[in-house]
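**Q** any chance you can model this:
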Amino acid sequence: MTPEQTQAYYQDNSKAQIYAMLVVSFGAFLGPVTLATVNVALPTIANALNADAVLIGWVPTIFLLGNIALMLPFSKLADNIGRKRVYLIGIITNTIGTLLAAMANDIYWLIACRFIQGVASAMIFGCSMAILTSVFPPNKRGLPLGVNAFALYCGLAVAPALGGWATEYLGWRSVFWIQVPALFCLMIAITRLKGEWKNPSVGKFDWLGSSIFAVWSVCLVVGLSGLPKLEYSALLLVGIACLVWFIKHQKTVTNPLVRLSLFTEHKGFTLSLIATVAMYAASYPISIIASMYLQYIQGMSPSQAGHIMLLQAVAMAPLAPIAGKLSDKFNARIIAAIGCVFALASFISFSQVHADSPAMVISLIMLGLGVGYGFFTTPNNNVAMHSIERKELGAAAALINLSRTTGNTIGMGIVTLLISHYIGSTPITENESPLLLQTIQTSLVFASIYCFIALCLSLAGKKGQY
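**A** Here you go, the predicted model:
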């Protein structure tokens, strides 16, 4: 079918719309499962593969690197060659990376496989929002977007407990085997997702801009991980230079990856994106930090740690749609700011924990973080989407996903830097527990700073509902 025939097919076909919503929502569920199940298993993986603290820190970081470097190029490429095609390739690539990771015999093999999974995630999330907005008319997008967000939070909710249970009772390789059901999503997409979505007039793809953006991403993450060593500082400077080059290049190219004037034309959109970067720079490392604290410092089993970490997502899942509805009736910026306050208080509290802190205290902190992010995410996205014109919604959705991933990458890069600084390239044992606790506390101070920045940005926009 042509793009016009595809649009007509889905316009009044509610059954076809539901299949599309299910496929995209499964991809949203798969993303956090791919991330968080592995994070819970990191201490066990470190022991099994004899990996030091720095190398084990690269297991989640390399995933984010593949994601951030390629999400924007893939979302733009999908506009040219087909969003469903790129989405399906992403599902297949993720399955291949998962199977290879489950067979890893050394930490370097595992890190390589996690990069493959990160590339696949860039394909999936670079197209998912655009598929939904293509299938559903503007007056019916609320439900599918809400279901997609709910699936994302459900993945966040079950992943820590699922990863902990699988690691403890089936071994760390099982956290990869449990991701194989993604093939079920692939079969539904192939058999039920009809047609294709792409721009009728295909513009020249910006290969140079994509390459510059990828190099910037690599230099940023790798450079942060090795500071203050001279060679890593130089790499970080190269990354900054590449970012400046990328911005200048996007202003001159005919068909840019992102229209940079979008940021200057819509201040509310820009503030919301920066707030997203800050909040997710604080939130992503928490799963690694909490996993290490609960298992190395508190001596909990993987399943026990997973159950406590589960509390954050359990609070987020029901609050996100409630906060979304509230943001339609009241000032969305204030609601997002309330979320920042809850998260900030939780990060500050977590930074004060010690080796003998009661498990109940950690549980309350995780609940507080869930409340904070439950109130922040949907209203903040609401602000962003209401700040721009309808014709820019596709680009806006891709940039929101990219901002979230960029924040994740920056946050994890700082944590990797702190691990390298405090512990270095040595396996984590009981002797390193004081240094690990110091690393965790310092990481949480950084998270508190990020959260405070997001709070200021949430309150910085124009007065009114949005």
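
**Q** going by C-alpha atoms from here, please, whenever you check contacts or count neighbours.
**A** OK.

**Q** now for residue 327: which residues touch it?
**A** By Cα atoms under 8 Å, 6 or more residues apart in numbering, the contact set of residue 327 is 335, 379, 382, 465.

**Q** what about the helix or strand hosting the third one, distance to the chain center?
**A** With the criterion set as DSSP states H and E, the secondary-structure element containing residue 382 is helix 359-386. Relative to the chain's own centre, helix 359-386 is displaced by 15 Å; criterion: Cα atoms, centre = their mean, to the nearest Å.

**Q** buried residues in that helix, which are they?
**A** Buried residues in helix 359-386, counting neighbours by 16 or more other Cα atoms under 10 Å, are found at 362-385.

**Q** surely residue 271 meets residue 459?
**A** No. Taking Cα atoms under 8 Å as the definition, residue 271 is not a contact partner of residue 459, at 9.5 Å.

**Q** so the two - more neighbours on which side?
**A** Counted by other Cα atoms under 10 Å, residue 271 and residue 459 do not tie: residue 271 has more neighbours, with 22 against 16.

**Q** how about that one: what's its closest non-neighbour residue?
**A** The shortest distance from residue 271 to any residue other than its chain neighbours is 6.0 Å, reached at residue 457 (Cα to Cα, 6 or more residues apart in numbering).

**Q** could you give the number of residues near the one you found?
**A** Neighbour number of residue 457 under other Cα under 10 Å is 22.

**Q** what helix or strand is it on?
**A** helix 433-458.

**Q** so what's residue 459 up against?
**A** Counting by Cα under 8 Å, 6+ apart, residue 459 touches 333-334, 337.

**Q** please pick the buried ones from those residues.
**A** Among these, the ones that count as buried by 16+ other Cα under 10 Å are 333-334, 337.

**Q** from those residues, which ones fall inside strands?
**A** Among the buried ones among the contacts of residue 459, no residue falls in strands (DSSP state E).

**Q** now the other sequence, so there's something to compare against:
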Amino acid sequence: MSVPLSSRSTSIDRRCILVIATLASFLTPFMSSSINIALPAIGSEFGADAVLLGWIPTSFILASAMFMIPMGRLADIHGMRRIFFPGFVIFTIATLLCALSDSTSMLIAFRLVQGIGSAMIFSTAVAALTAVYPPGERGRVLGINVASVYIGLAMGPVLGGVLTHAFGWRSIFLSVIPLGAIVILLLLKNRDEWTETHPDHFDLTGSIVYGLMLLSLMYGLSVLPQAAGWAYILFGIFMLALFIRREMRVESPVLRVRLFLENHVFAFSNLAALINYSATFAVSFLLSLYLQYNKGLDPQTAGLILVAQPFVQAVLSPAAGRISDRIEPGIVASAGMGVTVIGLVMLALLTEETPLVFIVGALAVLGLGFALFSSPNTNAIMSSVDRHFLGVASATLGTTRQVGMMLSLGIAMMIFSVIIGRVQITPAYHAQLLSSVQIAFALFAALCVAGIYFSLARGRVRREEG
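**A** Modelled structure (predicted):
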């Protein structure tokens, strides 16, 4: 039996939930962007090749994507806080274990555990904010939440570069622990359940099929052009078809596929998000390698340059969220996608002699585009579903984001595999690295052009007020 949220509204501290969600939304992108800047240092210590280095960020994203929708479904059934709290504890402990890793394989394994904790966090945070704030305030608080993500992305390269340069890459993980402890203390203080519960059956089989599908697709991308890569991708496509068939038939699916078929705003907004993240997430990964290997910069200087994109995102996202409360969100998001294309085309023109000011300008353009896209698109998705689907909607959005990130890195690793091969990057391979970066950004720009169409195809996004 569902427990009405209104009967507990006086006991729910909205501001505390906003603070918790905002801090949590800061930590994981901070970790991702700071680790990207430390990859050359990790590769040097452990002797890892370019593809294996790619698995350090990818393992985290893969685990997040595999578990986010199942965790969102569990949150709808049992309550958001009951999933968020243990998830944050898992994330914090795994972060400490990452700092203690003594091999690439161990680091990747603990990043997988981190990803599981992250899935439990991100499948619930946005849903909780959407549930406890009324429609008229939703764009504002979601803009704040998105801004915290971008602040994490902005501070990651700077602090990650400083920490790696001064204390080594392990200090990045250790620096997160105190903030994690603060969030845990706030969670212990605020013990009230945040949202309604909807007791129901959990589709474990569907969750397993879903996880195998994502794992097969991602691993297949990483080992292309080998025959095994195509085999894994075909198996992943088969599992995708099996998953859709099952979810259409079971009474209590882990993912309501019919929601995509019946709600065009929801479907096309998620597809636009998938394309946008697929085209943009690998930017910091690729530029981190380009700036340190091709331009010869140290991690600290490279981090200062990479901060341009997320800094612009962080500054403009709250305003973009407020705009989407007043202007059609689809129009704002589509304009943002168009600006993103311009930034990606600029990065596709990189050479060994490209001035740093041009790179900073391209990153600022990307930051503007992503700020205009992300908050309005999130507002459109979360406002297009009924309250009892908020957990699934939040998890679907989070999974779309993670799968997009995963595909972005997968495309980059596939290009590395074809052009560079499974070798450690040395000066002899700098020309191949530059070619890989140029090809990747050109592909991302073309992908984002397609994304503009799907962003516009969603139609008008006028939400139900109440």
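
**Q** got a TM-score for the pair?
**A** TM-score for the superposed pair, counting by TM-score structural alignment, normalised by the length of the first structure: 0.94. Supporting figures: 462 aligned residues with a Cα RMSD of 2.0 Å.

**Q** one step back: residues in the second structure aligned with the helix holding residue 457 of the first structure?
**A** Aligned by TM-score structural alignment, helix 433-458 of the first structure falls on residues 430-455 of the second structure.

**Q** stretch 85-97 of the first structure too?
**A** Stretch 85-97 of the first structure corresponds to residues 82-94 in the second structure, going by TM-score structural alignment.

**Q** which parts of that stretch are buried?
**A** Those would be 82-85, 87-94, for stretch 82-94 of the second structure by 16+ other Cα under 10 Å.

**Q** between the residues you listed, which is nearest residue 340 of the second structure?
**A** Taking Cα to Cα as the measure, residue 340 of the second structure lies nearest residue 91 of the buried residues of stretch 82-94 of the second structure, at 31.3 Å.

**Q** distance of the closest one from residue 118 of the second structure?
**A** According to Cα to Cα, to the nearest Å, residue 91 of the second structure and residue 118 of the second structure sit 6 Å apart.

**Q** now stretch 457-466 of the second structure: how far from the chain's centre is it?
**A** Remark: stretch 457-466 of the second structure is offset 24 Å from the chain centroid, using Cα atoms, centre = their mean.

**Q** let me redo that: stretch 329-338 of the second structure
**A** 19 Å.

**Q** what stretch of the first structure does stretch 298-309 of the second structure fall on?
**A** The aligned range for stretch 298-309 of the second structure in the first structure is 301-312, by TM-score structural alignment.

**Q** which residues of the stretch 251-400 of the second structure fall in helices?
**A** 257-262, 264-280, 282-289, 299-306, 308-326, 329-348, 356-382, 390-419 (DSSP state H, counting those that start in this stretch).

**Q** can you list those in TSV and add distance to residue 63 of the second structure?
**A** Formatted as TSV, the helices of the stretch 251-400 of the second structure follow (distance: least, Cα to Cα, whole Å):
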stretch	distance to residue 63 of the second structure
helix 257-262	21
helix 264-280	17
helix 282-289	17
helix 299-306	26
helix 308-326	24
helix 329-348	27
helix 356-382	22
helix 390-419	9
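
**Q** tell me which of these sits nearest to residue 49 of the second structure.
**A** Ranking the helices of the stretch 251-400 of the second structure by distance to residue 49 of the second structure, with Cα to Cα as the measure, places helix 390-419 first at 10.2 Å.

**Q** quick one, that closest one and helix 356-382 angle?
**A** For helix 390-419 of the second structure against helix 356-382, the angle by axes from the mean of the first three to the mean of the last three Cα atoms, to 10 degrees is 150 degrees.

**Q** for helix 390-419 of the second structure, packing partners?
**A** Counting by 3 or more Cα pairs under 8 Å, 6 or more residues apart in numbering; DSSP states H and E, the packing neighbours recorded for helix 390-419 of the second structure are helix 50-78, helix 104-122, helix 125-132, helix 204-223, helix 264-280, helix 282-289, helix 356-382, helix 430-457.

**Q** repeat that for 6 Å
**A** With contacts defined as 3 or more Cα pairs under 6 Å, 6 or more residues apart in numbering; DSSP states H and E, the packing partners of helix 390-419 of the second structure are helix 50-78, helix 125-132, helix 204-223, helix 264-280.

**Q** excluding chain neighbours, what is closest to residue 162 of the first structure?
**A** With Cα to Cα, 6+ apart as the criterion, residue 162 of the first structure has its nearest non-adjacent residue at 6.6 Å, and that residue is residue 37.
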